[in-house]
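In: Build the 3D model from these lines:
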Amino acid sequence: MTSVSPAPNGAGFNRAGTVTVNLVAVDNTGGSGVASITYHVDSLTPVTVNAATAAVTVSGGDGTHTVFYSATDVAGNPSDSHTQTVKIDTTYPVVGASISPTPNSLGYNRTSSVTVNLSATDVRGSGVASISYKVDNGTPSTVNAATAAVNVSGADGTHTVSYSATDVAGNVTSQSQTINIDTMAPTVSSVTMANGGPQNSKEADAGDTLTIVFPPDMDPRTLCSGWDSSSASAQSARGTASIGLDHKLTFASPATCSAWSFGSVDLVSAYATGQTPLSFDLSTMTWTSGTLVITLQGNRSGTAGSTSNKVNPVYTPVSGAADKAGNPLSGSFTGGMTSRF
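Out: Next comes the predicted model:
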């Protein structure tokens, strides 16, 4: 008689790397009694123990192993030869996930319906039994297959697909996949001018600032080519802020923003007069979590105009400005409050 420890599951598999097959031999009533048990595992050398019981260790790695055994009584009568199969699987299945449609380089999808294709393999083990999954805090689902297609649909934002694969032996691999959905075009919430310089607020001078507030998911690299789209730290560029004869403020920083800059802001009033634009050669443009601030600094060239009018500045973004999902920032945005340098 045999027993296996630990006991295999219903499919006959053990998840333990070492399994014990316990052998027990009995002789017929009135017989001479059991003299010995002989066994061997797979093709290993046979072992004989002079007893009616034996504990056989099976530890040959994942796969199917066979214990061959027989008993002999004191009179020399041998039993028939018997076998016990031991199936070991300690290898966890491997699960892969692919997203359709493929997100952009920053991990965003611009569609409200995304499919996560799950595929599990268990090459050296017992084989994949099932895949289980759930979306966010939804109800879990299980499919008795090695593949599953999970639909993620809902409001813009971050969704999480939690999934696992279970092999026939009961080994479970659990993972998750994040889905970022963003279908909404970004907007600017405020455009303000502030006097920060030593001169009066009727003309542009060093220390004055222009602030534009974008949504948090705005891609800063689409405003300044030298900035990092994925960085959460403040980023800045030094260059020349100019106010042209058309009253529009622009910023140029060839060293950092070599391909483009933020666009322009129409100040409406005449902050530059005459035939020469007004410029500040050591100005800075700083990006911090969606807020862009241009600070006028350095030597001022050109003629500063003066205005007593309170105006609402109008921002026009650079072509190609977009959020991290690629939704374009287009049109113009008028500041909600009047201000002036």
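
In: C-alpha only now, for contacts and for neighbours.
Out: OK.

In: Which parts of the stretch 51-200 of the chain are strands?
Out: Ranges of strands within the stretch 51-200 of the chain are 53-58, 63-73, 82-88, 94-100, 108-109, 113-121, 128-135, 141-143, 147-153, 157-167, 172-181, 190-194, based on DSSP state E, counting those that start in this stretch.

In: Now do the contacts for Val21.
Out: Neighbouring residues of Val21 by C-alpha atoms under 8 Å, 6 or more residues apart in numbering: Thr2, Ser3, Val4, Ser5, Ala55, Val56, Thr57, Val58, Val67.

In: before we move on, the earlier item: now distance to Leu23 too, for the strands of the stretch 51-200 of the chain, in JSON lines please.
Out: JSON lines is the format used below for those (distance: least, C-alpha to C-alpha, whole Å):
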{"stretch": "strand 53-58", "distance to Leu23": "5"}
{"stretch": "strand 63-73", "distance to Leu23": "8"}
{"stretch": "strand 82-88", "distance to Leu23": "10"}
{"stretch": "strand 94-100", "distance to Leu23": "36"}
{"stretch": "strand 108-109", "distance to Leu23": "60"}
{"stretch": "strand 113-121", "distance to Leu23": "36"}
{"stretch": "strand 128-135", "distance to Leu23": "31"}
{"stretch": "strand 141-143", "distance to Leu23": "39"}
{"stretch": "strand 147-153", "distance to Leu23": "41"}
{"stretch": "strand 157-167", "distance to Leu23": "29"}
{"stretch": "strand 172-181", "distance to Leu23": "31"}
{"stretch": "strand 190-194", "distance to Leu23": "82"}
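
In: To compare with the earlier structure, here is another sequence to fold:
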Amino acid sequence: MTETKTFKAFVTTGDGEGQIVERAFDDLPTGEVTIKVHYSGVNFKDALALNAKTKVAKNYPIVPGIDLAGEVTSSEDSAFKPGDHVIVTSYELGVGHDGGYSEFARVPAKWVVPLPDGLSTREAMIIGTAGFTAALSVHRLEESGLTTKDKPVLVTGATGGVGSMAVSMLSKRGYSITASTGKKSEHPYLKALGAEEIINREDVTPEKIKPLQEQRWAAAVDPTGGRPLASILSSTKQGGAVAVSGLTAGADLPVTVMPFILRGVDLLGIDSGFCPMELRLNVWERAATDLKPDHLEEIATEINMDQLPKALKDISQSNVRGRILVKMG
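Out: Okay, here's the model as predicted:
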């Protein structure tokens, strides 16, 4: 593939905004692998990176976009060659190193995952960081002993990226799913993804959380944290597990040791950013096979680079359903 002399990228200076600029290849950061980006995604972290006050991005100006999929145009590492289709998520992408909101990207080879058979670059970015996080959550829960005989599995924040993917992935695996959301209008959407029961998010978190509550959940995928997580832990069944991957409901966790020492509940921290490459490859392989959602198109909304400002504002205000896919070029 022939590289053009310049390319377009969405750049922020940390002022809460971003703009599309023309860049030269000399502007690309250091790295062994240069990629023509086909798609990226819109994540909550990308919206935070627009504002220097959040301290999410480490330097400015920067190209946000914590995930990308595309085609290698050149490589100084023998593991990759021009024409290879690849995925890059996590690490410093989009926060300490120019990210996916660009027609071309250059990254360290150790960040690059070969696109698994069974996925196109478009499908890989519908899954994206959110879907990878959901897949890693399911993977860890199953490692902890969860089987389809264990019912029900709770998914919080179910209309968001991680939540939507988790519902669809768990449904494909044959689990009984209870989805929690504050958006009544999205109940049909969650039913279509495979949720058997849908509850209001207030039903997950009572006004007063007891150290031990009624045993309700065999397991849970929770991208919210905070008080909801505390309530989930105190309501998880004997020997159950909870996979937590976010803190949209807060970083504080007002919980006692009771669920852990009296019910043997496991709290699994999901680090999709820096999990080992061997595990990363395994989870992406599962995302292309037994965990590949059957409802990718229902989950995805596709936009172009010009529409990024609105999409980033929407996700910062929790006005997004599923995944927003950004087509580059």
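
In: Any chance you could compute the TM-score here?
Out: Overlay of the two chains. TM-score (TM-score structural alignment, normalised by the length of structure 2): 0.22; 117 aligned residues with a C-alpha RMSD of 6.2 Å.

In: rewinding a little: need the strands of the stretch 51-200 of structure 1 in JSON lines (columns: mean neighbour count).
Out: Compiled in JSON lines, those are given as follows (neighbours: other C-alpha atoms under 10 Å):
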{"stretch": "strand 53-58", "mean neighbour count": "18"}
{"stretch": "strand 63-73", "mean neighbour count": "19"}
{"stretch": "strand 82-88", "mean neighbour count": "19"}
{"stretch": "strand 94-100", "mean neighbour count": "17"}
{"stretch": "strand 108-109", "mean neighbour count": "22"}
{"stretch": "strand 113-121", "mean neighbour count": "19"}
{"stretch": "strand 128-135", "mean neighbour count": "22"}
{"stretch": "strand 141-143", "mean neighbour count": "13"}
{"stretch": "strand 147-153", "mean neighbour count": "18"}
{"stretch": "strand 157-167", "mean neighbour count": "20"}
{"stretch": "strand 172-181", "mean neighbour count": "17"}
{"stretch": "strand 190-194", "mean neighbour count": "20"}
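
In: Which of those strands sits closest to Arg300 of structure 1?
Out: Of all these, strand 190-194 sits nearest to Arg300 of structure 1, with 17.6 Å by C-alpha to C-alpha.

In: I'd like to know which of the contacts of Val21 of structure 1 is nearest to Ser176 of structure 1.
Out: Relative to Ser176 of structure 1, the closest of these is Ser5; by C-alpha to C-alpha it sits at 34.3 Å.

In: What spatial separation is found between the closest one and Leu23 of structure 1?
Out: 11 Å (C-alpha to C-alpha, to the nearest Å).

In: wait, doesn't Val41 of structure 1 sit right on His65?
Out: Yes - the criterion here is C-alpha atoms under 8 Å, and Val41 of structure 1 meets it with His65 at 7.1 Å.

In: residues shared between the contacts of these two?
Out: Both Val41 of structure 1 and His65 are contacted by Val58, under the criterion C-alpha under 8 Å, 6+ apart.

In: just curious, which of the contacts of Val21 of structure 1 is nearest to Thr121 of structure 1?
Out: Nearest to Thr121 of structure 1 among those, with distances taken as C-alpha to C-alpha, is Val58, at 25.7 Å.

In: Once you drop chain neighbours, what's closest to the closest one?
Out: Leaving aside its sequence neighbours, Val58 of structure 1 sits nearest to Val19 (C-alpha to C-alpha, 6 or more residues apart in numbering; 5.1 Å).

In: Quick check: that neighbour touching Thr64?
Out: No - applying C-alpha under 8 Å as the test, Val19 of structure 1 and Thr64 come out as separate, 11.8 Å apart.

In: Report the set of residues contacting both of these two.
Out: Val86.

In: Do you have the helices of the stretch 201-329 of structure 2 handy? List them.
Out: For the stretch 201-329 of structure 2, applying DSSP state H, counting those that start in this stretch gives helices covering 201-204, 226-235, 258-262, 277-287, 296-299, 308-316.

In: So which bits of the first one are buried?
Out: To tie it back to what came earlier, the one meant is helix 201-204 of structure 2. Of all the residues in helix 201-204 of structure 2, those buried under the rule 16 or more other C-alpha atoms under 10 Å are Arg201, Val204.

In: still on that earlier bit, from Ile88 of structure 1, how far out is the residue nearest to Val58 of structure 1?
Out: With distances taken as C-alpha to C-alpha, Val19 of structure 1 is found 8 Å from Ile88 of structure 1.

In: go on, Ala194 of structure 1?
Out: With distances taken as C-alpha to C-alpha, Ala194 of structure 1 is found 73 Å from Ile88 of structure 1.

In: got it, and Ser98 of structure 1?
Out: Following C-alpha to C-alpha, the distance that separates Ser98 of structure 1 from Ile88 of structure 1 is 31 Å.

In: for Asn22 of structure 1, same thing?
Out: The gap separating Asn22 of structure 1 from Ile88 of structure 1 is 16 Å, by C-alpha to C-alpha.

In: if we can go back for a sec, looking at Ser5 and Leu23 of structure 1, which has the bigger crowd around it?
Out: Leu23 (21 against 15; other C-alpha atoms under 10 Å).
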